[in-house]
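Undergrad: 3D, please:
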Amino acid sequence: MSPLSIVILALGMSVDALIASTSRGAALKRPSVVEAVRTGMVFGVVEAITPLIGWAAGVAASAYIAQVDHWIAFGLLGAVGGRMVFHALTRAAEEDAPAPNRSAWLLVATAVGTSLDAMAVGVSLAFLDVNILVIAAAIGLATMLMSTGGMLAGRLIGARFGRYAEIVGGLALIAIGATILVEHLSA
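TA: This next block holds a predicted model:
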């Protein structure tokens, strides 16, 4: 696999995490740079591990992974997105900024939900003559950088648009989960 192909793959695998971290940054009340980096690291580590898991599973587990990964991603992203929309709609009208939600489980659930497609990519990479460690590291690094930047961008969006940014972010997560589900069910 060429270096350019690895970069394109890494960026492609990172887009869902970018969207999720941007919406997370918008939902939190002025997240700090440290929190943005922490979020980026969680997304990056999870995104780097999942193709390794998929690759290790290889051919033997590909049928099982393909049968459930889209449902898991849909469920996790739908639940997190739905919770964000519900929270934004049920907040008191006088609350201008979103309430902070720094739940570790929510962060990890979102990271796992956005990275399950990388596990499927890992399974397909098992059939190729590639250095999976280099590819996983590239995916993890790209995801970490994009998620950290997304969190900081969401911070600016959230400060201006608060509740609306949280609703859009939640709907985006639900849409990502639904897209993953539809793509896998129609294939």
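
Undergrad: only C-alpha atoms for contact and neighbour calcs from this point on.
TA: OK.

Undergrad: could you tell me how far the nearest residue to residue 130 once chain neighbours are set aside is located from residue 150?
TA: Setting aside the residues directly before and after it, residue 130 is nearest to residue 1 in space (C-alpha to C-alpha, 6 or more residues apart in numbering), at 6.2 Å. Look at residue 1 and residue 150: by C-alpha to C-alpha, to the nearest Å, they are 28 Å apart.

Undergrad: next up, for comparison:
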Amino acid sequence: MSGYVGEFISILFLAFALGMDAFSVGLGLGMQQLRLKRIALIGIVVGIFHILMPFVGIILGQFISEGIGQITILLGGLLLVGIGSQMLFSAFNHELKKVIEPVGTGLLILSFSISIDSFSVGLGLGMSGVKTALVLLMFGAASMLLSWTGMLLGKKVRGLLGAYSEILGGSILIAFGIKIIFG
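TA: Below you'll find the model as predicted:
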């Protein structure tokens, strides 16, 4: 029983780590003074993409793991460490990024770009044989809630937490990857 609790807690931390990108983007979007209806829609679409992208990654990861064997656990852990490291480095990148309007195709592109790292994480998790339904529900819910929180907070705060949330998210991914590798 404690094994299931440990796995649940690990997946919960991972879901929130991946959702930190959505939180960061949400902070920036919230500063554009969006209406509450638009905030709700953006959060739902981001959540859906955080379900779809890791699902494709998990399926592909499971397919790969059947052919490769035990080395996939190591590769999955290394992949998570790499993604977490990239998040940490991008938090210190001070270049200005082009703002995409969160409407129509722009919303889809924005959601895709926020959730692309969850594809890679899904790939790594698919290789390690994690419970797919639990992961997808937690990834979607966490990213949706964190994007809503970020946008609502962004309406109040003007840019204080953006980089720090990416640093926290990257650190959690690195820790989870190390746990998988040495686990």
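
Undergrad: can you pull the TM-score for these?
TA: Superposed pair, TM-score by TM-score structural alignment, normalised by the length of the second structure: 0.62. Supporting alignment: 137 aligned residues with a C-alpha RMSD of 3.3 Å.

Undergrad: looking at residue 1 and residue 150 of the first structure, which has the bigger crowd around it?
TA: Applying other C-alpha atoms under 10 Å to residue 1 of the first structure and residue 150 shows that residue 150 carries more neighbours, namely 25 against 11.

Undergrad: looks like the more buried one contacts residue 19 (just checking).
TA: Yes. Here residue 150 of the first structure lies in contact with residue 19, judged by C-alpha atoms under 8 Å, at a distance of 6.9 Å.

Undergrad: spell out the residue ranges of the helices in the first structure.
TA: Assignment of helices within the first structure using DSSP state H yields the ranges 3-27, 33-90, 104-125, 132-186.

Undergrad: mean shift of the third one relative to the second structure?
TA: Read it as helix 104-125 of the first structure. Between helix 104-125 of the first structure and the aligned residues of the second structure, the post-superposition mean distance stands at 1.5 Å (mean C-alpha distance after the TM-score superposition for the first structure).

Undergrad: next, the buried residues of that helix.
TA: Within helix 104-125 of the first structure, the residues that count as buried by 16 or more other C-alpha atoms under 10 Å are 107, 109-125.

Undergrad: one more: stretch 65-74 of the first structure?
TA: Of the residues in stretch 65-74 of the first structure, those buried by neighbour count under the rule 16+ other C-alpha under 10 Å are 65-66, 69-74.

Undergrad: can these go into CSV with extra columns for distance to residue 168 of the first structure?
TA: Listed next are the buried residues of stretch 65-74 of the first structure as CSV, based on distance: C-alpha to C-alpha, whole Å:
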residue, distance to residue 168 of the first structure
65, 30
66, 29
69, 24
70, 22
71, 22
72, 22
73, 19
74, 17
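
Undergrad: tell me the one among the residues you listed nearest to residue 184 of the first structure.
TA: Closest approach between the buried residues of stretch 65-74 of the first structure and residue 184 of the first structure, by C-alpha to C-alpha: residue 70, at 6.4 Å.

Undergrad: so that closest one touches residue 179, yeah?
TA: No. The pair formed by residue 70 of the first structure and residue 179 falls short of the contact definition of C-alpha under 8 Å, at 9.1 Å.

Undergrad: quick one on the thing from earlier: the residue nearest to residue 130 of the first structure touches residue 135, doesn't it?
TA: No. In this structure, residue 1 of the first structure is not within contact of residue 135 by C-alpha under 8 Å, at 9.2 Å.

Undergrad: shared neighbours, the two?
TA: Taking C-alpha atoms under 8 Å, 6 or more residues apart in numbering as the criterion, residue 1 of the first structure and residue 135 do not both touch any residue.

Undergrad: OK, contacts around the residue nearest to the spatial centre of the second structure?
TA: Closest to where the C-alpha atoms of the second structure average out (C-alpha atoms, centre = their mean) is residue 18, at 2.2 Å. Contacts here follow C-alpha under 8 Å, 6+ apart; on that basis residue 18 of the second structure touches 117-118, 139, 143, 169, 173.

Undergrad: likewise residue 43 of the second structure?
TA: Contact criterion C-alpha under 8 Å, 6+ apart gives 143-145, 147-148 as the residues in contact with residue 43 of the second structure.

Undergrad: in JSON lines, list the residues you listed along with distance to residue 154 of the second structure and neighbour count.
TA: Conversion of the contacts of residue 43 of the second structure to JSON lines gives the following (distance: C-alpha to C-alpha, whole Å; neighbours: other C-alpha atoms under 10 Å):
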{"residue": "143", "distance to residue 154 of the second structure": "16", "neighbour count": "31"}
{"residue": "144", "distance to residue 154 of the second structure": "15", "neighbour count": "27"}
{"residue": "145", "distance to residue 154 of the second structure": "14", "neighbour count": "20"}
{"residue": "147", "distance to residue 154 of the second structure": "10", "neighbour count": "30"}
{"residue": "148", "distance to residue 154 of the second structure": "10", "neighbour count": "25"}
